[in-house]
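Trainee: What shape does this take:
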Amino acid sequence: MPTVLLVRHGRSTANTSGVLAGWTPGVGLDDRGREQAEALALRLGELPLAAIVSSPLQRCQETVAPLVAKTGRKRVTEKRLGECRYGDWTGRKLSELVKEPMWRVVQAHPSAAVFPGPDGESMAAMAARGVAAIRHWDARIAAEHGPNSVWVACSHGDVIKAIVADAMAMHLDNFQRIVVDPGSVTAISYTETRPFVLRVNDVGGDVSAYQPPKVKRRRRRSSDAVVGGGAGA
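Mentor: Here you go, the predicted model:
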């Protein structure tokens, strides 16, 4: 099956001000974030990307814009890749939220965390929609472009961490152990029986390993892990 390159948006103005942005409109990239977006376009732009799928939020749209310009590949917006809806926590300082009783739930038992307010979402619901979106697009891209395809999905830290946790068969309560920095790339390949997590939180590595093999007839990716670990890409 295809390989998805999960890109976290570049550093945003909310990141630098210590604010939980959520779905707040108008939160874009700061200067460092724009540099990260340009660097991502240079790194990933030479790959034959089958699709560029993005969260609808401005910081993700801005992150993939240079990659869209470099590749000429049309950007597709996927609402299910949007940030968790933090409800009444949205727009508040992280330095204030850390004092809230629910902060410990978010840290230690996120599967039980439901953010307060009428627009608040549970972290479990966020994880479910994020995973569903990735699996939906991966199957669609496999059908349309073949099993060796490579594609990009741009999303947010918690969403990507939840997708990685699912791919590693890790309970959501452990997903805070995963680090996903702004502008990073995380690679997952889904097969018929299991996903393979190829790379996590890569902020500058060589991506040539994701070039599809030059074969006359495309082979289906094996679901078997290499005993002993293999020789690498």
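Trainee: contacts, neighbours, all on C-alpha from now
Mentor: Fine.
Trainee: ok, longest helix in the protein?
Mentor: If each helix of the chain is counted by residues according to DSSP state H, the longest one is helix 123-145.
Trainee: Toward the C-terminus, what is the element adjacent to that helix?
Mentor: Counting by DSSP states H and E, the next helix or strand C-terminal to helix 123-145 is strand 150-155.
Trainee: in the longest helix of the chain, what counts as buried?
Mentor: 123-124, 126-131, 133-134, 137-139, 141-142 (16 or more other C-alpha atoms under 10 Å).
Trainee: for that helix, packing partners?
Mentor: On a contact count with 3 or more C-alpha pairs under 8 Å, 6 or more residues apart in numbering; DSSP states H and E, helix 123-145 meets strand 49-54, helix 157-167.
Trainee: got these as CSV, with distance to L67 and mean neighbour count columns?
Mentor: Formatted as CSV, these follow (distance: least, C-alpha to C-alpha, whole Å; neighbours: other C-alpha atoms under 10 Å):
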stretch, distance to L67, mean neighbour count
strand 49-54, 9, 24
helix 157-167, 19, 23
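Trainee: will you turn those into TSV that also has distance to D173?
Mentor: Compiled in TSV, the helices and strands packed on helix 123-145 are given as follows (distance: least, C-alpha to C-alpha, whole Å):
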stretch	distance to D173
strand 49-54	26
helix 157-167	9
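Trainee: Specify the stretch among the ones you listed that is closest to S95.
Mentor: The closest of the helices and strands packed on helix 123-145 to S95 is helix 157-167. By C-alpha to C-alpha, the value is 18.2 Å.
Trainee: Distance from the chain centre to the helix or strand that that closest one is followed by, please.
Mentor: Counting by DSSP H and E, the next helix or strand C-terminal to helix 157-167 is strand 185-190. The chain centre lies 9 Å from the centre of strand 185-190; the measure is C-alpha atoms, centre = their mean, to the nearest Å.
Trainee: same deal with stretch 125-134?
Mentor: Centroid separation between stretch 125-134 and its chain, computed with C-alpha atoms, centre = their mean, is 11 Å.
Trainee: Residues in contact with it: which ones?
Mentor: Stretch 125-134 is contacted by residues E78, R80, L81, E83, C84, A153, V159, I160, A162, I163, D166 when judged by C-alpha atoms under 8 Å, 6 or more residues apart in numbering.
Trainee: one more, for comparison:
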Amino acid sequence: MTIFRLDLLRHGEPQGGARFRGDGVDDPLSDLGWQQMWSAMGGEDLPHALPWTQIISSPMQRCQSFARRLAECTGLPLAIESRFREVGFGAWEGRTRAELRAQGPEYQAFFADPVNARPAGSEPLEDFYARVIHGLGHIQQEYADQHVLLVTHAGVIRATICYALDIPLKAMYRIKIPYAGVTQVEADQMGLSLMYVNRLQGLAP
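Mentor: Modelled structure (predicted):
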């Protein structure tokens, strides 16, 4: 039986701390962010054999910088896939939650219905979901019997979980994804299954 296994690793903390970063704001990882990413690997000295055959990354530097470094350290091939960049937040790009709460009801409306109450100029959530699922289908076919690491964003991981569990997009932001958290899915002839969510340290082979 052919099994495709995918580990989705969220990037670590970017410089500038917590704020809305979609595909329009792309701060580099902070020192803490780098530590978080290496911690997810079990340490910067890579003390165990890593299980992957392929690394894939979002093109955004908060993902790609670590993915490239990991590929250099391990000799694993790296592919950059634009379909796994973060959802665009439009007018909210670079804003903090505190700033948005102070502006009025738009912030609460977004979390109540992120499909219809989008920030001005943002990417439609249905379009974002469609490109992520299209990307998943592509890599599942390309690496059908392999174990792949995808370095990506919270939104991409949420969309993947929604797809695996058939969760409506309206509930997407009820899923919390921490910095450097790892979520795993598997696919076989029965479809996509969620194996675990938000593992934070020491990925075992």
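Trainee: Just give the TM-score of the two.
Mentor: Once superposed, chain against chain, the TM-score is 0.87 (TM-score structural alignment, normalised by the length of structure 2); 199 aligned residues with a C-alpha RMSD of 2.0 Å.
Trainee: related to what we said a few turns ago, next, give me the two most distant ones among the contacts of stretch 125-134 of structure 1.
Mentor: Greatest spacing in the contacts of stretch 125-134 of structure 1, by C-alpha to C-alpha: E78 and D166 (19.1 Å).
Trainee: follow-up on the earlier one: could you tell me the angle between the longest helix of structure 1 and strand 49-54?
Mentor: Computed by axes from the mean of the first three to the mean of the last three C-alpha atoms, to 10 degrees, the angle separating helix 123-145 of structure 1 from strand 49-54 equals 150 degrees.
Trainee: between the helices and strands packed on helix 123-145 of structure 1, which one is nearest to F196 of structure 1?
Mentor: helix 157-167 (7.1 Å).
Trainee: Check how far the closest one sits from its aligned residues in structure 2, on average.
Mentor: Its matched residues in structure 2 lie on average 1.1 Å from helix 157-167 of structure 1 after superposition (mean C-alpha distance after the TM-score superposition for structure 1).
Trainee: chain center to that helix: distance?
Mentor: Taking mean C-alpha positions (C-alpha atoms, centre = their mean), helix 157-167 of structure 1 and its chain are 7 Å apart.
Trainee: swap in stretch 142-150 of structure 1?
Mentor: How far stretch 142-150 of structure 1 lies from its chain's middle: 19 Å, per C-alpha atoms, centre = their mean.
Trainee: okay, how far is it across that stretch, tip to tip?
Mentor: One end of stretch 142-150 of structure 1 sits 9 Å from the other (C-alpha to C-alpha, to the nearest Å).
Trainee: how deep is the aligned residue in structure 1 for V87 of structure 2 tucked in, by neighbour count?
Mentor: In structure 1, the residue paired with V87 of structure 2 is C84, using TM-score structural alignment. By other C-alpha atoms under 10 Å, the residues close to C84 of structure 1 number 25.
Trainee: so C84 of structure 1 sits right up against S155, yeah?
Mentor: No - judged on C-alpha atoms under 8 Å, C84 of structure 1 makes no contact with S155 at a distance of 10.4 Å.
Trainee: Using the three-state scheme, assign the residue of structure 2 most remote from its centre.
Mentor: Distance to the chain centre peaks in structure 2 at G104, reaching 28.8 Å (criterion: C-alpha atoms, centre = their mean). Classification of G104 of structure 2 using DSSP: H, G, I helix; E, B strand; the rest coil returns coil.
Trainee: From I56 of structure 2, how far off is it?
Mentor: Taking C-alpha to C-alpha as the measure, G104 of structure 2 falls 39 Å from I56 of structure 2.
Trainee: just R85 of structure 2 next, same as before
Mentor: Taken as C-alpha to C-alpha, the span from R85 of structure 2 to I56 of structure 2 is 11 Å.
Trainee: again with G202 of structure 2
Mentor: Taking C-alpha to C-alpha as the measure, G202 of structure 2 falls 19 Å from I56 of structure 2.
Trainee: what residue lies at the spatial centre of structure 2?
Mentor: Centroid-nearest residue in structure 2, with C-alpha atoms, centre = their mean: H153, separated by 2.7 Å.
Trainee: Aligned to it, what sits in structure 1?
Mentor: Looks like H153 of structure 2 aligns to H156 there (TM-score structural alignment).
Trainee: need the contact list for the residue nearest to its match when sequence neighbours are not counted.
Mentor: Among residues not flanking H156 of structure 1 along the chain, R8 sits closest, at 5.3 Å (C-alpha to C-alpha, 6 or more residues apart in numbering). Neighbour list for R8 of structure 1: C60, C154, S155, H156, G157, I160, V180, D181, P182, G183, S184, V185 [criterion: C-alpha under 8 Å, 6+ apart].
Trainee: Now the two most distant members of the residues you listed.
Mentor: Counting by C-alpha to C-alpha, the most remote pair of the contacts of R8 of structure 1 is C60 and V180, 14.4 Å apart.
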